[in-house]
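[1] build the 3D model from these lines:
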Amino acid sequence: MNLRKWMRLFGLTILTGGLVTTVAGVIMVLMDPEFRNIEADGWLFNIVMMALSGLALGAFAHMGFFAYLTLNYIARSIFKRPYLWVTFQGFVTVFVLVEIMINLYDTNFPQATFWLLPLVLVALAAIVGWFKVRETSRGAWIPSFFFMVTITVLEANPGFKSGSLSSLVYMLLPLFICNTYQIMQLHRLLGTPAEKERTLQAN
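    Next up, the predicted model:
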């Protein structure tokens, strides 16, 4: 990973965040007027503000991505056997999903959110993990699943505290898509074959 590749990944990640947030924000305003009250002459300003907030979310997702890579590097030096680190990631992911259900139960969010949101996260993260495995190695599934669920949820923590489903989706969706882009680009930017990828991520 040289500076040119890092800048490319960073730039495309924040652009992805800006685009997804803007599109999602416009759709939410049209579907839910209470999400953001926009006058007829204020659309341009609000679209610009949505794009800027999306760029910030993309940058935040990028920070989370490199935080995970740093954690992964440190953990592989602590856990002498790779399967222990992989098992730990699986355990933490399950814990996070249960924690989501507990925290969302009996809150201002719609009643079905406490079970529907974890279910959607699991399904989407599993799809990302499947594509990651298809392009790298079988051992990449759990680390990818951990990253897509645990790291994304941590990054979107303010949205979970908002009490508004629209605000949560507005924050969670671009973070998830940015993280999907980053995890799927990692092995391509490093230019490593599947077996080296397995060693790199303790997969």
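
[2] please count neighbours and contacts with C-alpha atoms only from this point.
    Noted.

[3] elements contacting the helix or strand where residue 186 lies?
    Secondary structure from DSSP states H and E places residue 186 in helix 165-190. Packed against helix 165-190 by the contact rule (3 or more CA pairs under 8 Å, 6 or more residues apart in numbering; DSSP states H and E) you find helix 3-31, helix 43-78, helix 113-135, helix 152-155, helix 157-160.

[4] let me know the next secondary structure element after it.
    Counting by DSSP H and E, the next helix or strand C-terminal to helix 165-190 is helix 194-200.

[5] compare with the first, here's sequence two:
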Amino acid sequence: MTSRNWVRLFFSTLIVGGLTTGILGFVIRWSEFQEYFIHVNISSILSTFVWLVGVGFIFSVISQVGYFAYLTIHQFGLGIFRSLWNPVQVVLILFALFDLVYFRFEKFAKNNESILPYIALAVFILVVGLIIAYLKAKQSHKNTFISALFFMVVVTIVEWVPVLRVNEKSWIFLMIYPLIICNAYQILILPKYLKRSEAEREQARQRIEARKAEKGKKPRE
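    Below is the predicted model of the structure:
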């Protein structure tokens, strides 16, 4: 990918993360911000929206760092495990989902609290991951389903760890939706930027060849 398209991908993902957090933040934390709308406090609404967008930018950057880290890990995995890389990824997906349920329940569950909400959260991550992985496999027409599922499940959970350790519900849900949306956006939009980069390289090559041809046609003095 050309540097120009890397920059385009970065800023487009940044905007996606910022706007997603800015909009969903009011819904997720409605109990905190509803007074602004009841009393039509425009300045408070705007300042809160700007703050949420800024937080979304941070979530977006975390998502992008995770994606680039995953691309590196994926190449190492292919080089080390070769044909076994897909089974290894499946095992890691299962471990990540198990840890998401078991360790959170062990650390944060109160007496007689049901484990079902913890399982539901893991199932939600898995279902979303399956949907995005299906779309990715359909888009690329290659064996990318497991890799996309690994990214959407394992990498998303790793990116989510900072707020999972705090276990503040409002922050847990405020962060997970932008992460999922940014991760899904990157994995699905990347082919578009790759094709655009190839087209730009081809145009640059044609311009260079045209200049060489013009120089070759010039009469010798």
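
[6] which among the helices and strands packed on helix 165-190 of structure 1 is found nearest to residue 170 of structure 1?
    Smallest distance to residue 170 of structure 1 across those (CA to CA): 6.5 Å, for helix 3-31.

[7] need the contact list for the spatially most central residue of structure 2.
    Taking CA atoms, centre = their mean, the centroid of structure 2 lies closest to residue 183, which sits 1.5 Å from it. Residue 183 of structure 2 makes contacts with 63-64, 67, 152, 156, as judged by CA atoms under 8 Å, 6 or more residues apart in numbering.

[8] can you pick out the most distant pair from the residues you listed?
    Greatest spacing in those, by CA to CA: 64 and 152 (12.5 Å).

[9] neighbour count winner among those two?
    residue 152 (28 against 21; other CA atoms under 10 Å).

[10] so what corresponds to that one in structure 1?
    Using TM-score structural alignment, the partner of residue 152 of structure 2 in structure 1 is residue 148.

[11] now the nearest residue to that match once chain neighbours are set aside: how far from residue 32 of structure 1?
    The shortest distance from residue 148 of structure 1 to any non-neighbouring residue, by CA to CA, 6 or more residues apart in numbering, is to residue 125 (5.6 Å). Relative to residue 32 of structure 1, residue 125 of structure 1 is positioned 27 Å away (CA to CA, to the nearest Å).

[12] check residue 129 of structure 1 too.
    Distance, residue 129 of structure 1 to residue 32 of structure 1, using CA to CA: 32 Å.

[13] show me the contacts for the residue nearest to residue 148 of structure 1.
    Counting by CA under 8 Å, 6+ apart, residue 125 of structure 1 touches 144-145, 148-149.

[14] repeat for residue 148 of structure 1
    Here residue 148 of structure 1 is in contact with 125, 128, 176, 179-180 (criterion: CA under 8 Å, 6+ apart).

[15] please repeat the previous calculation with a cut-off of 7 Å.
    Residues near residue 148 of structure 1 by CA atoms under 7 Å, 6 or more residues apart in numbering: 125, 176, 179.

[16] what's the helix or strand for residue 106 of structure 1?
    Here residue 106 of structure 1 is assigned to no helix or strand, by DSSP H and E.

[17] for the one 3 residues further on, same thing?
    Residue 109 of structure 1 is located outside every helix and strand, with elements delineated by DSSP H and E.

[18] does it touch residue 165 like I think?
    Yes. Between residue 109 of structure 1 and residue 165 there is a contact under CA atoms under 7 Å: 5.9 Å.

[19] give me the neighbour count for the nearest residue to residue 89 of structure 2 once chain neighbours are set aside.
    Among residues not flanking residue 89 of structure 2 along the chain, residue 150 sits closest, at 6.2 Å (CA to CA, 6+ apart). Counted with other CA under 10 Å, the neighbours of residue 150 of structure 2 add up to 27.

[20] any idea how far residue 85 of structure 2 is from residue 150 of structure 2?
    Separation of residue 150 of structure 2 from residue 85 of structure 2 (CA to CA): 11 Å.
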